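Visitor: Following is a predicted model, sequence given first.
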Amino acid sequence: MPSKNQIHVGTVPIGGGAPVAVQTMTKTETADIQATLAQIRRVADAGADLVRCAVPRDSDAQALATIVRESPIPIVADIHYNYTLALKAFDAGAHCVRINPGNIGGPDKVAAVVARAKELGRPLRIGVNSGSLPEHLRELEFADPVEALVTAAVEFVELMERLEFTNFKVSIKSTSVPNTIASNRMLAQRIPYPLHIGVTEAGTKWSGSLKSAVGLGTLLADGIGDTIRISLSTFQAEEEVKVAWEILKALKLRRRGPVLIACPTCGRLQFDMDTVVTEVERRLEQYEEPIEVSVLGCGVNGIGEARHADFGIAGAKDMGVIYAKGELIRKVPTARLVDELFAEIDKYYASGKKVLRDQASVAEAAQWLAENEDETAMTPERMAALEAEAAKREAQSPVKGRRFTRASA
């Protein structure tokens, strides 16, 4: 379930049932204003709702004023060690400040940051990482890393509450996927505040995306998590945003842009599907609507296997078919499948989201499918026919409706 409390980072609501917010972190030196703003614009275009900037130096804090003013999305300042940088970040206009209880410098330093946040009416993020726990929890970390993470977070929450401050979100992150899942599940039961979830230092675009999908997907499927960040070893922050969106789209938590369905291929494949799928995925990036498109490698099974797609293609050696919502549109040469698919998609949008069909073309495609049908393939249509036949035989059973009782000895 989503957190009970809700905060706002700029205009973005987090927690309390709001859509899961997507965020990332810039990879540039924040003091390099133009490079940082260029990356922020890229991540915003990719779908980031907010973005975090590292502020390790005074020059970074000074740059924030311009960055906040020109950024298309809210800015979170990321602070470690030096609490005065948190104060300067707030003064520069940061919409939220992240502090780490393991290294910010003690309750008095936290109180100073909270006082400034209260004064300005802006939120904080409490960021607990397995690699930077408070010193008194280091031993517990080796014995029970999950309990250590949760304890650090709860102790800091209790400090916030003693300071009469509730305008914050909490994150507890680990490089371990099981520990990330277990600790967030435990914390979600103990506090009402919004949770920022992520697998820290997840790895490369390939391995890190998989770890993040497993860890965050599990939590989100449980209803845990109000905002997410994918942490990948890449200088392209927009790649983190794309992965985050794919996770949310896979769980149907949010919709943004196209969804691609593609079969895994098998021995029935008779055309270069790798190239086709890659090209379809590339061209779909130009569309902002949440359209669902399927690419199937079998001309017979394709329609049944992705009948709920808005549009799709199913190929064969020399010819393939285009369909929409499980119904045929026309057949085209395999070499032109991609071009003709997008021609149909463009006509769909141009006509006000109406699928346009020419009945002669539909009939021609249906005839081609019938002539090339694999009689051994168990298509959804054939399964439905077999089930109907079985039901018909049952209805004709000579013992249907009778009651049988075992005769007593």
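Guide: Ah, there it is.
Visitor: hey, let's count contacts and neighbours off CA atoms from now on
Guide: Fine.
Visitor: tell me which element His196 is part of?
Guide: Using DSSP states H and E, His196 sits within strand 196-197.
Visitor: hmm, who's touching that strand?
Guide: Contacts of strand 196-197 with the rest of the structure, by CA atoms under 8 Å, 6 or more residues apart in numbering, involve Lys169, Val170, Ser171, Ile172, Lys173, Asn184, Leu216, Gly225, Asp226, Thr227, Ile228, Arg229.
Visitor: so of these, which ones are in strands?
Guide: Members of these lying in strands (criterion: DSSP state E): Lys169, Val170, Ser171, Ile172, Lys173, Thr227, Ile228, Arg229.
Visitor: take a look at this one as well, against the first:
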Amino acid sequence: LLKKYGRPTPEAMVDSAMSHIKILERLRFFDIKISLKSSNILDTIEAYRLIHKKVDYPLHLGITAAGPPFSGSIKSSIGLGILLADGIGDTIRVSLTGSPLKEVKVGYEILKALELRRKGPEIISCPTCGRCEINILKMVREIEKEISTLPSNLKIAVMGCVVNGPGEAREADVGVAGGRGVGILFKKGKVVRKLKEDKLIKALIKEARSM
């Protein structure tokens, strides 16, 4: 195959997989799952698209040796996300340098983003701008720890200002938007009440737990 293709191209990966599949089928063994992982995102996507047209066996998706947590998560999200959005793939594996727990978390987040499977609520938070006068990052981290066991269909918003916050996050089930020393709690874009800044997190968590 290397002589024919010169390198591990998508076509070479598919040829290799098909030759192994034929061996198993000749032996009347059909409990097969196919994996065509590569560390190259574009090669991986093309290989899975090609094999998807040829066989009906389940496909195990992954970007192999994706790298350290930050860049590896991005590579995995792009590669797996494109394929899953096209309806290709049955199981996934996120391969990162580091803790397997991080791999599992990233995998769940990929599935959550595509609305294929949920594990824990979804948090919507703004990137902040000149109007933001609260520590959004600190709030999000605290809220993440507290809500991990809540029902997975909840959408929770943490927004930096009361000007755009409730409107931009009106699809959220519940959320908070900050201001200078004060903020608001809102549900489905409608303001419920005004609170002091140091009360926002507790109020949001309490409201989410009651839903």
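Guide: That came in fine, so what should we check first? Model, not experiment: these values are computed from the prediction.
Visitor: After superposition, what's the TM-score here?
Guide: Here the TM-score for the pair of chains, by TM-score structural alignment, normalised by the length of the second structure, is 0.95; 211 aligned residues with a CA RMSD of 1.4 Å.
Visitor: follow-up on the earlier one: so where in the second structure does the strand holding His196 of the first structure end up aligned?
Guide: Using TM-score structural alignment, the residues of the second structure aligned to strand 196-197 of the first structure are 60-61.
Visitor: now stretch 366-382 of the first structure
Guide: Going by TM-score structural alignment: stretch 366-382 of the first structure matches no residues.
Visitor: Now do the end-to-end distance for that stretch.
Guide: 15 Å (CA to CA, to the nearest Å).
Visitor: Can you name the residues that contact the residue mapped onto Arg93 of the second structure from the first structure?
Guide: Using TM-score structural alignment, the equivalent of Arg93 of the second structure in the first structure is Arg229. Neighbouring residues of Arg229 of the first structure by CA under 8 Å, 6+ apart: Val22, Gln23, Thr24, His196, Ile197, Gly198, Glu240, Val241, Ala244.
Visitor: which element is the residue most central in space within the second structure on?
Guide: Central residue of the second structure (CA atoms, centre = their mean): Ile110, 2.2 Å from the mean position. Taking DSSP H and E as the definition, one finds Ile110 of the second structure inside helix 100-113.
Visitor: Would you state the helices of the second structure in chain order?
Guide: 2-5, 10-26, 41-54, 69-85, 100-113, 136-147, 165-168, 200-209 (DSSP state H).
Visitor: Now do the buried residues in the fifth one.
Guide: Translated: helix 100-113 of the second structure. Lys102, Glu103, Val104, Val106, Gly107, Tyr108, Glu109, Ile110, Leu111, Lys112 (16 or more other CA atoms under 10 Å).
Visitor: likewise the fourth one?
Guide: Under the neighbour-count criterion of 16+ other CA under 10 Å, helix 69-85 of the second structure has Pro69, Gly72, Ser73, Lys75, Ser76, Ser77, Ile78, Gly79, Leu80, Gly81, Leu83, Leu84 buried.
Visitor: what's the matching residue for the last one over in the first structure?
Guide: The one in question is Leu84 of the second structure. So Leu84 of the second structure corresponds to Leu220, using TM-score structural alignment.
Visitor: again with the second one
Guide: Aligned against the first structure by TM-score structural alignment, Gly72 of the second structure finds its counterpart in Gly208.
Visitor: That match contacts Ser231, doesn't it?
Guide: Yes - between Gly208 of the first structure and Ser231 there is a contact at 7.2 Å, judged by CA atoms under 8 Å.
Visitor: still on that earlier bit, which residues does the match of Gly72 of the second structure contact?
Guide: Glu201, Ala202, Ser231, Leu232, Ser233.
Visitor: Can you tell me how far the spatially closest residue to the last one that is not a sequence neighbour is from Met25 of the first structure?
Guide: Using CA to CA, 6 or more residues apart in numbering and skipping residues adjacent in sequence, the residue nearest Ser233 of the first structure is Thr204, 4.9 Å away. To Met25 of the first structure, Thr204 of the first structure is 15 Å away according to CA to CA.
Visitor: who has more neighbours, the two?
Guide: Taking neighbours as other CA atoms under 10 Å, Thr204 of the first structure and Met25 compare with Met25 leading, 26 against 14.
Visitor: mind checking what the more buried one lines up with in the second structure?
Guide: Structural alignment (TM-score structural alignment) places Met25 of the first structure against a gap in the second structure.
Visitor: isn't Met25 of the first structure right next to Ala44, touching?
Guide: No - counting by CA under 8 Å, Met25 of the first structure does not reach Ala44; the two are 11.4 Å apart.
Visitor: what stretch of the first structure does stretch 24-34 of the second structure fall on?
Guide: Under TM-score structural alignment, stretch 24-34 of the second structure corresponds to residues 160-170 of the first structure.
Visitor: now the end-to-end length of the matching stretch.
Guide: Stretch 160-170 of the first structure end-to-end distance (CA to CA) = 11 Å.
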